[in-house]
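Quick one, structure for this:
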Amino acid sequence: MATEHYEQQYLDLMRRIWNEGDERVDRTGIGTRSVFGTTLRFDLADGAMPLITTKRVYWKTATRELLWFLTGETNIRPLVLQGVKIWNEWPHARYVKETGDDIALDAFVQRIAEDAEFAVRWGDLGPVYGKQWVDWPTYRYRADGLYEPGEGINQVAEVVESLRANPGSRRHIVEGWNVAELDRMALPPCHKTYQFHVANGRLNGLLYQRSCDVALGLPFNLWSAALLVRMMAHQTNLEPGELVWMGGDTHLYLNHADLIAEQLSREPVGQPRLEILRRPPSIFDYAIEDFAVHDYAPHGPLKAPVAV
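Modelled structure (predicted):
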């Protein structure tokens, strides 16, 4: 009996949401169909990755984003200079709203690339993802009764160390949901909580995602979460185990109907594998050139508008 392709569970989830999801008005005003409380599981042994094949996923773009998170950077300029476009809409929308200058998105992004001072003023997303991952803010109570900033906490570095020193711990967690700073973020973290678990020499990872755009976002989220597990395993001399993905509000946008119909008509193809070509000194020292994907021959790309 043939084993079901790893991607089938993703397609089944998409079909279930589109056919059975609760139709609702959402923050963006576009509308979604939504289900709540979903789970996908992927075995990462032997280089396997949950790379979607029923459309082309630009895994290098997703990898560059993850590496950007690990720097703690929150300004889009380093991404823009690498041709990564996935965060451009949020600062552009803020710029138009606050200045009244109805500049085209492409022109705004070009200015971010060319004008460092403009990028400092308008390219920052607030304390999103990477800031919380590697520099979670702390505060000290002073003798005069006031608080002052303390040294930030590098959650990622602490988890790497705890995996090495105390693999049986139940506290291998990286958290992005800093309640005190949500209102300063361009977008509160969707992929918010990562937990790691060691069993039989294998490193398992779990991602809880509070909100998930299944058509556009989830293929990137699965790749990035699996890549983080692979990098953690690489740094801690563990074999890759299983990625468990859990979704809260798991949805499809109503204006993605054409993409959904086309993707559900396609059959998964192939078993792509990730090879990590170099082991750098720390998890913060990987570069895009350190990763190679083999046997990835997907169907063509599918495009749909991003809801901001």
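
Going by C-alpha atoms from here, please, whenever you check contacts or count neighbours.
OK.

Any idea how many residues pack against Glu175?
Glu175 has 18 neighbouring residues, counting by other C-alpha atoms under 10 Å.

My guess is it contacts Cys190. True?
No: look at Glu175 against Cys190 with C-alpha atoms under 8 Å: they stay out of range, at 11.2 Å.

Quick one: the strands in the stretch 151-300 of the chain, in order.
All strands of the stretch 151-300 of the chain, identified by DSSP state E, counting those that start in this stretch, fall at 173-175, 191-199, 202-213, 239-253, 273-276, 291-294.

Same list (those strands) but as CSV, adding distance to Pro127.
Supplementary listing: the strands of the stretch 151-300 of the chain in CSV, determined by distance: least, C-alpha to C-alpha, whole Å:
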stretch, distance to Pro127
strand 173-175, 13
strand 191-199, 13
strand 202-213, 18
strand 239-253, 22
strand 273-276, 30
strand 291-294, 28
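
wait, what's in contact with the residue lying closest to Tyr208 once chain neighbours are set aside?
Of all residues not flanking Tyr208 in the chain, Met246 sits nearest, at 4.8 Å (C-alpha to C-alpha, 6 or more residues apart in numbering). Listed by C-alpha atoms under 8 Å, 6 or more residues apart in numbering, the contact set of Met246 reads Gly37, Thr38, Thr39, Leu40, Leu206, Leu207, Tyr208, Gln209.

For whichever strand or helix holds Val96, which outside residues touch it?
Val96 is located in helix 89-99, with elements delineated by DSSP states H and E. The contact list for helix 89-99, computed with C-alpha under 8 Å, 6+ apart, reads Asp101, Asp102, Ile103, Leu105, Phe108, Val109, Trp122, Gly123, Asp124, Leu125, Ala186, Val308.

To compare against the first, here's the next sequence to fold:
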Amino acid sequence: MRHPEYQYLDLMAHILESGDKRIDRTGVGTLSIFGAMARFNLADGQVPILTTKRVYWKTAIKEMLWFLTGGTNIQPLLKENVRIWTDWPLALYRKETGLEISQDAFERLIIEDDVFAKRWGELGPVYGKQWRRWLGPDGREHDQIASLIATLKNNPTSRRMLFHAWNVAEIDQMALPPCHMVYQYYCSQDGRLSCLLFQRSCDLFLGAAFNWTGAVALQLMLAQQAGLTPGEFIWVGSDVHLYLNHLAQAREQIARTPRPLPHMRLLRNPDTIDDYRIEDFAVDGYDPHPPIQAEVAV
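Now for the predicted structure:
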């Protein structure tokens, strides 16, 4: 059987060979295709944490746990040494103040100064706010995650087990509109929970590995909370692209041979979805190739 990671590597090679060269929002430019899919069977505990470069899986899971809090400020992330959201508020700070502050200095201010963090660490109503506190026209907040878990427990054959973050009324207030927008779930008769993640825009070299790791961690948490076991993780990408300053890195990665995928497991069963911590996750057998560095396009 062909290694599952070749789904990712073949997609990257396809974009390098046939991608449409486009000028994008960031000004960096991309090679892009429209429409892609990958499927991974999680039933034996294997998870699609890429092995052809090191993926910092704890960072991805910490981000997912932060989403679940409903938070929209980067201060808690930085206190956990998660720096993947800093670029957007830092760019805004530099633009509005005219100060060329370093990223390290900016992050120190966010961590140490609550007033500064409240003003400059906000991302707007991004993922977690929409997942946990979607604001209806009547002023009521809707917790999509709590509703999903209730349906998984009480009506597991429902075709309405999903949540999303594309709140049209609040898109213009977000530092970055949601890329991994829709998560839908399917429970088979034998009690296996599968997830289909639809991603409208995917930075294939930097973003996909984090998106997949976080989504699978969430799938394990949801399955545990509902008394189910993991089934398949299915990813559907719409505009899937490589930034033009990532092409050499992509070629380096596709030249590598995948190693065995690691296994992820939960070390305890918390009372609610809100009680998970990074210490509850174990990843076994992860032996990746070295990391490959690349710049984020903002």
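
picking up where we left off before, and the residue nearest to Tyr208 of the first structure, what pairs with it in the second structure?
Superposed on the second structure with TM-score structural alignment, Met246 of the first structure falls opposite Val236.

Over to Asn237 of the first structure?
Counting by TM-score structural alignment, the partner of Asn237 of the first structure is Gly227.

Distance-wise, check that match relative to Leu68 of the second structure.
19 Å (C-alpha to C-alpha, to the nearest Å).

now do Leu31 of the second structure
From Leu31 of the second structure over to Leu68 of the second structure (counting by C-alpha to C-alpha), the distance is 32 Å.

from memory Met161 of the second structure sits against Asn154, does it?
No: counting by C-alpha under 8 Å, Met161 of the second structure does not reach Asn154; the two are 11.3 Å apart.

so stretch 278-296 of the second structure aligns onto which residues of the first structure?
Taken onto the first structure by TM-score structural alignment, stretch 278-296 of the second structure occupies residues 288-306 there.

If you count neighbours, what's buried in the matching stretch?
Neighbour counts over stretch 288-306 of the first structure (16 or more other C-alpha atoms under 10 Å) mark Val293, Tyr296, Pro298, His299, Leu302 as buried.

just so I have it, where are all the helices in the second structure?
Per DSSP state H, the second structure carries helices over the ranges 6-18, 57-69, 75-79, 87-97, 103-112, 114-120, 127-133, 144-154, 207-225, 247-254.

How about the contacts made by the closest residue to Pro137 of the first structure other than its chain neighbours?
Spatial nearest neighbour of Pro137 of the first structure, chain neighbours left out: Gly152 (4.7 Å); criterion: C-alpha to C-alpha, 6+ apart. Residues in contact with Gly152 of the first structure (C-alpha under 8 Å, 6+ apart) are Val134, Asp135, Trp136, Pro137, Thr138.

Can you give me the separation between Gly152 of the first structure and Asp22 of the first structure?
In terms of C-alpha to C-alpha, Gly152 of the first structure sits 41 Å off from Asp22 of the first structure.

cool, Ala186 of the first structure as well?
Computed as C-alpha to C-alpha, the Ala186 of the first structure to Asp22 of the first structure distance reads 27 Å.

Mind checking which of these two has more residues around it?
More neighbours surround Ala186 than the other of Ala186 of the first structure and Asp22, with 18 against 14 (other C-alpha under 10 Å).

wait, the more buried one sits on Tyr129?
No: using C-alpha under 8 Å, Ala186 of the first structure and Tyr129 do not qualify as a contacting pair, with a distance of 10.7 Å.

re the thing from before, just put the contacts of Gly152 of the first structure in a markdown table and tack on distance to Thr53 of the first structure and neighbour count.
As requested, these are arranged in a markdown table below (distance: C-alpha to C-alpha, whole Å; neighbours: other C-alpha atoms under 10 Å):
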| residue | distance to Thr53 of the first structure | neighbour count |
| --- | --- | --- |
| Val134 | 32 | 23 |
| Asp135 | 35 | 19 |
| Trp136 | 36 | 20 |
| Pro137 | 39 | 17 |
| Thr138 | 42 | 12 |
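
what stretch of the second structure lies opposite stretch 125-132 of the first structure in the alignment?
Going by TM-score structural alignment, stretch 125-132 of the first structure sits over residues 123-130 in the second structure.

Other residues contacting that stretch?
66-74, 88-89, 144, 164-167, 170-171, 173-178.

got the end-to-end distance for it?
This stretch, stretch 123-130 of the second structure, spans 13 Å end to end (C-alpha to C-alpha).

In the second structure, what residue corresponds to Val109 of the first structure?
Using TM-score structural alignment, Val109 of the first structure pairs with Glu107 in the second structure.

which non-adjacent residue is nearest its match?
Per C-alpha to C-alpha, 6+ apart, closest to Glu107 of the second structure is Leu78, 7.0 Å.

Trace that neighbour over to the first structure, please.
For Leu78 of the second structure, the aligned position in the first structure is Val80, judged by TM-score structural alignment.

try Leu196 of the second structure
Aligned by TM-score structural alignment, Leu196 of the second structure pairs with Leu206 of the first structure.
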